[in-house]
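# Pasting a predicted model and its sequence here:
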Amino acid sequence: MKSLLDEQEFPTLIRAYRSALQRRYSTENLNRYPRFSGIPRERVDLLVRYFLELLYPELEGRRRLDGAFSSLAGFVHSPSKVFGLLGSLSGAVFKLGRHLRSAFQAGFAALHSYVTAHKFEELMFKRAKSLLNEGLDLERPEIFDIVLTSVSLKEADDFRRDIVLLFRTLSNPELLPRIRNLMDAVVRTMKSKPKIYSQTEIEGILLGANILSSGERLFQGMSRSEMDLILDAIETVEKDSFYDALERVQKIESGESLSEN
């Protein structure tokens, strides 16, 4: 089956989605929400950079990570592949004790959002391709609205919940170090068994660890109330971006033209 990365129209979708994310978290859009005015702009910029670099990298970044991503997706969908390692992780078990299972489950639940982010793009691609074939520009906000809302409400809501779960995990100062310690131990054990685990599989776990450790910086030095405000902002902005787009598309479908002026 042809990889999405090999589709010639896919880079256009990536660029359009990245542009939409930047609009979503722009000062202009956030000004719609007075309760989020206390979030420093530098925190918002850090959040956007995390989205762009870790969750939605440009095509070349995707290609470099493609094998690792496929491996990570396999672990996320079948965590028993990694859970079987835990019997060999005596050091990690000793350090984490009763927290071992919760750290394992929370880590892979959080990483599920990374996998579903790419699934979300796959769902949008079919509509994006048809619009490109019509000669339309995906980076026009009103055109991208159509691409975004080609995803079902359930899939959009599930994706948003996954994203919020990822950031909620990143904001947990007690749980996150346990997850990192566990993943480090998993990598060490996998490296010690080269006949069982391939380098690509190891890179998949390393990719997951990098997603979590890079995101930790988002919440460093913040109080719990400040963290909760950012989590509220992410959930609200992500939800409104989809439902507002849906409302605009419905108005367009009632008679407005999509053709270039």
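Perfect, I can see it now.
# drop to CA atoms for contacts and neighbour counts, all remaining ones
Noted.
# Sketch out the helices for the stretch 51-200 of the chain, chain order is fine.
59-77, 80-83, 90-96, 100-133, 141-148, 153-170, 175-191, 199-216 (DSSP state H, counting those that start in this stretch).
# nearest to Arg23, of those?
helix 141-148 (9.1 Å; CA to CA).
# Which strands or helices does the closest one pack on?
helix 10-24, helix 100-133, helix 224-253 (3 or more CA pairs under 8 Å, 6 or more residues apart in numbering; DSSP states H and E).
# that older thread, of the helices of the stretch 51-200 of the chain, which stretch is the most buried?
helix 141-148 (a mean of 21; mean count of other CA atoms under 10 Å).
# That helix to helix 224-253, inter-axis angle?
100 degrees (axes from the mean of the first three to the mean of the last three CA atoms, to 10 degrees).
# Centre of the chain to helix 141-148, how far?
20 Å (CA atoms, centre = their mean, to the nearest Å).
# let's bring in a second model and compare:
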Amino acid sequence: MAESNKALLCRRAVVNFLRAELEHRYSRENLARFGEFESLPEEVLTAFRAFVLDRIYPEPEKRMQLNRAFETLEALLHSPTRIQPLVRATLGSFWRLGRKIPAAIQAGRRTMQAFGHVCAIEESMAEAALAEGLPSGGPLEQAELAGLFNELPPEPFERLVNGLVALLHSLSDRAMLEAALEIAEKLERLMLDSPKKWTEAEKAGVTMARETLEEGLALFALLDPTQTETLIEGVERVEWDWIETLREEYS
């Protein structure tokens, strides 16, 4: 099997494994083990599961699209010549929203960081699989993937959990989220009005950012402040329980 094909198979197997693990730990049955989720309405749990599975770790094909969109968006934000026209066109919003802007930018950064932490674990597991000569002929097995998971040091998982918690705290700030959404909507309209100035990947990146902010706003609109903190605390417990359980089961 060609090395490029093996690398692709490894990456897809890792993506499928991590998504299946995510689906399991946010299933109704698993969440019932944690007291933080007992007081939360079912519509909140359903919305949160959808947000995590659609925006943090979607199915493989969408996952690859999301990966490209994030990479393009990050490149756009770090390119002065590309971003300056957008900033000039949205100066009115920046001026009016004032002190909310740094928090809005931080939320966007945390979204990309959370995504980056997932990518780092993916890449490390895929590299470990190739280094061990996997796959040897057939598809990677659950036990093999879990074994690769357990070979990783704790730091990537600490960054993943801390990054997800920080992202949820940012998204729970309604005023900030509304400010970020307003800017994303304006940027998207500007790109649609001048489509030839922007690549399809750049437009897709901004659309993805707007959709993520909309879904985050809709999710946290279902919660009062007390429930918000409860949800975030519950998520942190679920994540650490998953890591510790998987390590114990396949150690």
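Received the coordinates, thanks. Since this is a predicted model, take the numbers as computed values, not measurements.
# TM-score for the pair, please.
Laid over one another, the chains give 0.80 as their TM-score (TM-score structural alignment, normalised by the length of the second structure), with 246 aligned residues with a CA RMSD of 3.2 Å.
# returning to what we had before: quick one: the helices of the stretch 51-200 of the first structure as TSV, columns for distance to Glu235 of the first structure too.
Formatted as TSV, the helices of the stretch 51-200 of the first structure follow (distance: least, CA to CA, whole Å):
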stretch	distance to Glu235 of the first structure
helix 59-77	23
helix 80-83	30
helix 90-96	31
helix 100-133	13
helix 141-148	17
helix 153-170	6
helix 175-191	20
helix 199-216	16
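# Ser225 of the first structure is nearest to which of those?
Closest to Ser225 of the first structure of those, according to CA to CA: helix 153-170, at 12.6 Å.
# mean deviation (superposed) between the closest one and the second structure, please.
By mean CA distance after the TM-score superposition for the first structure, the fitted helix 153-170 of the first structure averages 1.5 Å away from its aligned residues in the second structure.
# what's that helix packed up against?
Helix 153-170 of the first structure packs on helix 100-133, helix 175-191, helix 199-216, helix 224-253, going by 3+ CA pairs under 8 Å, 6+ apart.
# Look up the closest residue to the residue nearest to the spatial centre of the second structure, ignoring the ones flanking it.
In the second structure, the C-alpha nearest the mean C-alpha coordinate belongs to Ile56, at 2.9 Å (CA atoms, centre = their mean). Spatial nearest neighbour of Ile56 of the second structure, excluding adjacent residues (CA to CA, 6 or more residues apart in numbering): Phe115 at 6.6 Å.
# wait, isn't that neighbour in contact with Pro58?
No: using CA atoms under 8 Å, Phe115 of the second structure makes no contact with Pro58, being 11.2 Å away.
# re earlier: gap between the residue nearest to the centre of the second structure and Arg63 of the second structure?
Taking CA to CA, to the nearest Å as the measure, Ile56 of the second structure falls 9 Å from Arg63 of the second structure.
# cool, Asn5 of the second structure as well?
With distances taken as CA to CA, Asn5 of the second structure is found 18 Å from Arg63 of the second structure.
# swap in Glu178 of the second structure?
Shown here: Glu178 of the second structure relative to Arg63 of the second structure, a distance of 26 Å by CA to CA.
# distance of the nearest residue to Leu175 of the first structure once chain neighbours are set aside from Glu60 of the first structure?
Counting by CA to CA, 6+ apart, Leu175 of the first structure lies nearest to Ala103, which is 6.5 Å off, once chain neighbours are set aside. Using CA to CA, one gets 32 Å for the distance from Ala103 of the first structure to Glu60 of the first structure.
# Please apply the same query to Arg161 of the first structure.
Counting by CA to CA, the gap from Arg161 of the first structure to Glu60 of the first structure is 28 Å.
# what's the closest of the helices and strands packed on helix 153-170 of the first structure to Gly84 of the first structure?
Among these, helix 175-191 comes nearest to Gly84 of the first structure, with 10.3 Å by CA to CA.
# who are the neighbours of that closest one, in terms of helices and strands?
So helix 175-191 of the first structure, by 3+ CA pairs under 8 Å, 6+ apart, packs with helix 90-96, helix 100-133, helix 153-170, helix 199-216.
# Make TSV from these and add distance to Ser192 of the first structure to it.
Formatted as TSV, these follow (distance: least, CA to CA, whole Å):
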stretch	distance to Ser192 of the first structure
helix 90-96	14
helix 100-133	20
helix 153-170	29
helix 199-216	11
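# Let me know which of the ones you listed is the nearest to Thr236 of the first structure.
Of all those, it is helix 153-170 that lies closest to Thr236 of the first structure, at 9.6 Å by CA to CA.
# Contact partners for the residue nearest to Leu175 of the first structure?
Ala103 of the first structure makes contact with Leu175, Leu176, Arg178, Ile179, Leu182, according to CA atoms under 8 Å, 6 or more residues apart in numbering.
# Looking at the second structure, which of the residues you listed hold up?
Shared with the second structure under both residues aligned by TM-score structural alignment, their matches' CA atoms under 8 Å, the contacts from the contacts of Ala103 of the first structure are Leu175, Leu176, Arg178, Ile179.
# Test my guess that the second one contacts Phe167.
It stands for Leu176 of the first structure. No: here Leu176 of the first structure lies out of contact with Phe167, judged by CA under 8 Å, at a distance of 10.9 Å.
# May I ask you to confirm that Thr200 of the first structure is in contact with Phe69?
No: if you go by CA under 8 Å, Thr200 of the first structure and Phe69 don't touch, sitting 9.1 Å apart.
# quick one on the thing from earlier: relative to Glu28 of the first structure, which of the helices and strands packed on helix 175-191 of the first structure is closest?
Across these, Glu28 of the first structure has its closest neighbour in helix 153-170 (21.8 Å, CA to CA).
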